[in-house]
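>>> Provide a 3D model corresponding to the input given below.
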Amino acid sequence: MGHHHEHNHFEAARAGNKKALVLALAITAGIMVLEFFGGLFTNSLALIADSGHMLSDTVSLALSLSAIWFAGKAASAKKTYGYFRFEIITAFINGATLFVIAGFIVYEAIERFYEPPEVQGGWMLMIAAIGLAANGLSAWVLNRNADVQGNLNMKSAYMHVIGDALGSVGAIVAGLLILLFDWTLADPIISVLVALLILRSAWGILRNSLHILMEGTPHTIDAPEVKKRLLEIEGVLDVHDLHIWTITSGLNLFTCHIDVTVEADEQIVLQDALKLVHDYCGIEHATIQIEKPETVHHSLEV
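Prediction:
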């Protein structure tokens, strides 16, 4: 019953993520077009950079949406874990595109430091304000309806939108400085600051997604502590070949071998171990091999 409840909760969260992504995608794509042509019209790098970032966001939101669709496909004989990992691959791609966009912004900004062009601050300010309102709405939709903290795919999409909001704020500040002080260098300077903020969030997404792709232990689980608690179960002699990894956000797996005494009841030890893994790690999918002293197998590489 508990497993059925957790499965329903997992599916409900995915449905909320999908709905939020559709709304955010529609908003972001519309504002992307507005900011791009607005940047060309006003000659503002800050606006063009923000529209470029929004293009990246539109693609990333579409990728995140397709990842949810792929992850919903049933497992098969060749894909025994299904397609859940596609969400993490998408998160990694989204993180990488943030780096590319930030690099493009910095490159363009450097050129403008040497030859600052004329920028129409008033139009730039108005278009950036519209962009900020749209980004704020997208962020609100995602934060309200999607799991932007626990799901790495959703977090990468959310951080793209937040990066857009920062870009719009930067364009607004640059527009004000140009209007009030005719300081055209504000445009490339603020663009670089926005790029650095984008890089900061991109690094976290890349690091976390790569950790999952490398089958790393979830950050919320202390593997040595899990082993220590398993060793405290009556009849357990040793715990080895312990692995804890993540298929996709919210879906962790666990395997280990447990050596027990000759007198130990294997089924009781197994039940106690499964309960511990569930209660302490929150993992439903656990595979535990119980071994008595007469059990012999080759040493494992991992």
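>>> could you use CA atoms for every contact and neighbour count after this?
Will do.
>>> wait, what's in contact with the closest residue in space to residue 236 that isn't next to it in sequence?
Of all residues not flanking residue 236 in the chain, residue 260 sits nearest, at 4.4 Å (CA to CA, 6 or more residues apart in numbering). By CA atoms under 8 Å, 6 or more residues apart in numbering, the contact set of residue 260 is 235, 236, 237, 238, 266, 290, 291, 292, 293.
>>> could you do residue 10 as well?
Neighbours of residue 10 in contact, by CA under 8 Å, 6+ apart: residue 250.
>>> next helix or strand past the helix or strand it falls within?
Assigned by DSSP states H and E, residue 10 belongs to helix 2-42. Where DSSP H and E defines the elements, the next helix or strand beyond helix 2-42 is helix 45-71.
>>> before we go on, could you also do this sequence so I can check it against the first one:
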Amino acid sequence: MHDHAHGPGIRAASNRRLLAISLGLTGVVFVVQVVGAVLSGSLALLADSAHMLTDATGLVIALVASVVAARPANDRRTYGYQRAEVFGALVNGIVLVVLATVIAVEGVRRLIAPEGGEVAGGVMLVVAIVGLVANAVALWLLSSAQKRSINVRGAYLEVLGDLLGSVAVIVAAIVIVTTGWVTADAIASLLIAAMIVPRAVSLLREVVSVLAESAPAGTQVAEIRTHLLSKPGVVEVHDVHVWQLTRGAPVFTAHVVVDPDVLADGRAAALLSSLQSCLSEHFDVEHSTFQVEPAGHVEHEAH
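Below you'll find the model as predicted:
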């Protein structure tokens, strides 16, 4: 018996709307930062604008993946297209790693062989503050949805990195305005690169976990088995498998050995409903599949 109470339609539509708004904010700030980088001569601001461009690209990928993931299941894609979100997050993570490398190389080059150019700290400061405000708004918009979708989480992490990058640029701009030490600009660029790497690694680690069909983080299989065994009529629970299609979409299967009286009295359907309710209420598992077996049943497949 299966439980297909997914209901992701409304949530997916909300995610797409939030991604679209964040994309608009990111696009505007990117243009402002590019103009500001040209006017001020700031490498840090240029690096942050490149980061914003990557974020805009990531948001486009996330938005497209969200639309694809909303497509219904069919005979070829029996689970639907929710995995599209995971592949979108994978692309985001790879782009982040490439971006961090490029920024780090250019920052080191500036430190080793400074060009001696002037950096307009005032312009740099104003543009960085604009970026900070826009990133804070986008971060707030995505904060709730990123807890349920790995796809939105990828976009959220990129915006978070942008916000921290804006803070680094603001600090560098203040240093330049007050002391004239333009090397702070290159140092801020390296800090931006350093902030990108951990979140890229974190995102890629989660993507690998999903694609490897590992149990979701925090899922205790032994605890689930104990809950199921506590149901009257359940004798044994084995062949337990838990994985997730994407963040917030766990899938559960198990073989349940029941007392012969449960089958003889026609109570199997009620027991299955009880087991599925247990998973849904206690472990937030919406899709569960159980194979009910009488005591003494012999498995025909190899394990």
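>>> superposing both, give me the TM-score.
The TM-score (TM-score structural alignment, normalised by the length of structure 1) is 0.89; 295 aligned residues with a CA RMSD of 2.2 Å.
>>> before we move on, the earlier item: the residue nearest to residue 236 of structure 1 matches what in structure 2?
Counting by TM-score structural alignment, residue 260 of structure 1 corresponds to residue 258 in structure 2.
>>> next one: residue 50 of structure 1
In structure 2, residue 50 of structure 1 lands on residue 48 (TM-score structural alignment).
>>> okay, that match and residue 165 of structure 2: tell me how far apart.
Separation of residue 48 of structure 2 from residue 165 of structure 2 (CA to CA, to the nearest Å): 6 Å.
>>> which residues are common contacts for these two?
By CA under 8 Å, 6+ apart, residue 48 of structure 2 and residue 165 have these common neighbours: residue 192.
>>> now the longest strand anywhere in structure 2: buried residues?
Using DSSP state E, we find that the single longest strand of structure 2 is strand 234-244. Within strand 234-244 of structure 2, the residues that count as buried by 16 or more other CA atoms under 10 Å are 234, 235, 236, 237, 242, 243, 244.
>>> for stretch 208-223 of structure 1, same thing?
Buried residues in stretch 208-223 of structure 1 (16+ other CA under 10 Å): 208, 209, 210, 211, 212, 213, 217, 218, 223.
>>> surely the third one is in contact with residue 92?
It refers to residue 210 of structure 1. Yes - the pair residue 210 of structure 1 / residue 92 is scored as a contact, 6.9 Å apart, by CA atoms under 8 Å.
>>> what's the separation between the aligned residue in structure 2 for residue 210 of structure 1 and residue 302 of structure 2?
In structure 2, the residue paired with residue 210 of structure 1 is residue 208, using TM-score structural alignment. Residue 208 of structure 2 sits 27 Å away from residue 302 of structure 2, going by CA to CA.
>>> which stretches in structure 1 count as strands?
Taking DSSP E as the test, the strands found in structure 1 are 236-248, 251-260, 285-291.
>>> can you put the ones you listed in TSV and add distance to residue 79 of structure 1?
Formatted as TSV, the strands of structure 1 follow (distance: least, CA to CA, whole Å):
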stretch	distance to residue 79 of structure 1
strand 236-248	12
strand 251-260	16
strand 285-291	16
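>>> returning to that earlier point: farthest pair in the contacts of residue 260 of structure 1?
238 and 266 (13.6 Å; CA to CA).
>>> would you map the helices across the stretch 151-300 of structure 2?
Along the stretch 151-300 of structure 2, the stretches classed as helices by DSSP state H, counting those that start in this stretch are 183-211, 221-229, 260-264, 268-283.
>>> return the most buried member of the ones you listed.
helix 183-211 (a mean of 21; mean count of other CA atoms under 10 Å).
>>> redo the helices of the stretch 151-300 of structure 2 as a markdown table? Include distance to residue 122 of structure 2.
Output for those, formatted as a markdown table (distance: least, CA to CA, whole Å):
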| stretch | distance to residue 122 of structure 2 |
| --- | --- |
| helix 183-211 | 13 |
| helix 221-229 | 56 |
| helix 260-264 | 77 |
| helix 268-283 | 53 |
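>>> so which of the ones you listed gets nearest residue 58 of structure 2?
helix 183-211 (12.1 Å).
>>> the closest one vs structure 1, average offset?
Aligned to structure 1 and superposed, helix 183-211 of structure 2 gives a mean residue distance of 1.8 Å (mean CA distance after the TM-score superposition for structure 1).
>>> which secondary structure elements does that helix contact?
Contacts defined by 3 or more CA pairs under 8 Å, 6 or more residues apart in numbering; DSSP states H and E place helix 183-211 of structure 2 against helix 43-69, helix 83-112, helix 150-179.
>>> now these in CSV, with distance to residue 4 of structure 2 and mean neighbour count?
Converted to CSV, those look like this (distance: least, CA to CA, whole Å; neighbours: other CA atoms under 10 Å):
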stretch, distance to residue 4 of structure 2, mean neighbour count
helix 43-69, 16, 24
helix 83-112, 17, 20
helix 150-179, 21, 24
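>>> any chance of those in a markdown table with distance to residue 10 of structure 2 as columns?
As requested, these are exported to a markdown table (distance: least, CA to CA, whole Å):
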| stretch | distance to residue 10 of structure 2 |
| --- | --- |
| helix 43-69 | 12 |
| helix 83-112 | 16 |
| helix 150-179 | 15 |
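>>> for the aligned partner of residue 221 of structure 2 in structure 1, give me its contacts.
Per TM-score structural alignment, the equivalent position to residue 221 of structure 2 in structure 1 is residue 223. Contacts for residue 223 of structure 1 (CA under 8 Å, 6+ apart) come out as 217, 244.
>>> just the one 4 residues further on next, same as before
With CA under 8 Å, 6+ apart as the criterion, the residues that contact residue 227 of structure 1 are 239, 242.
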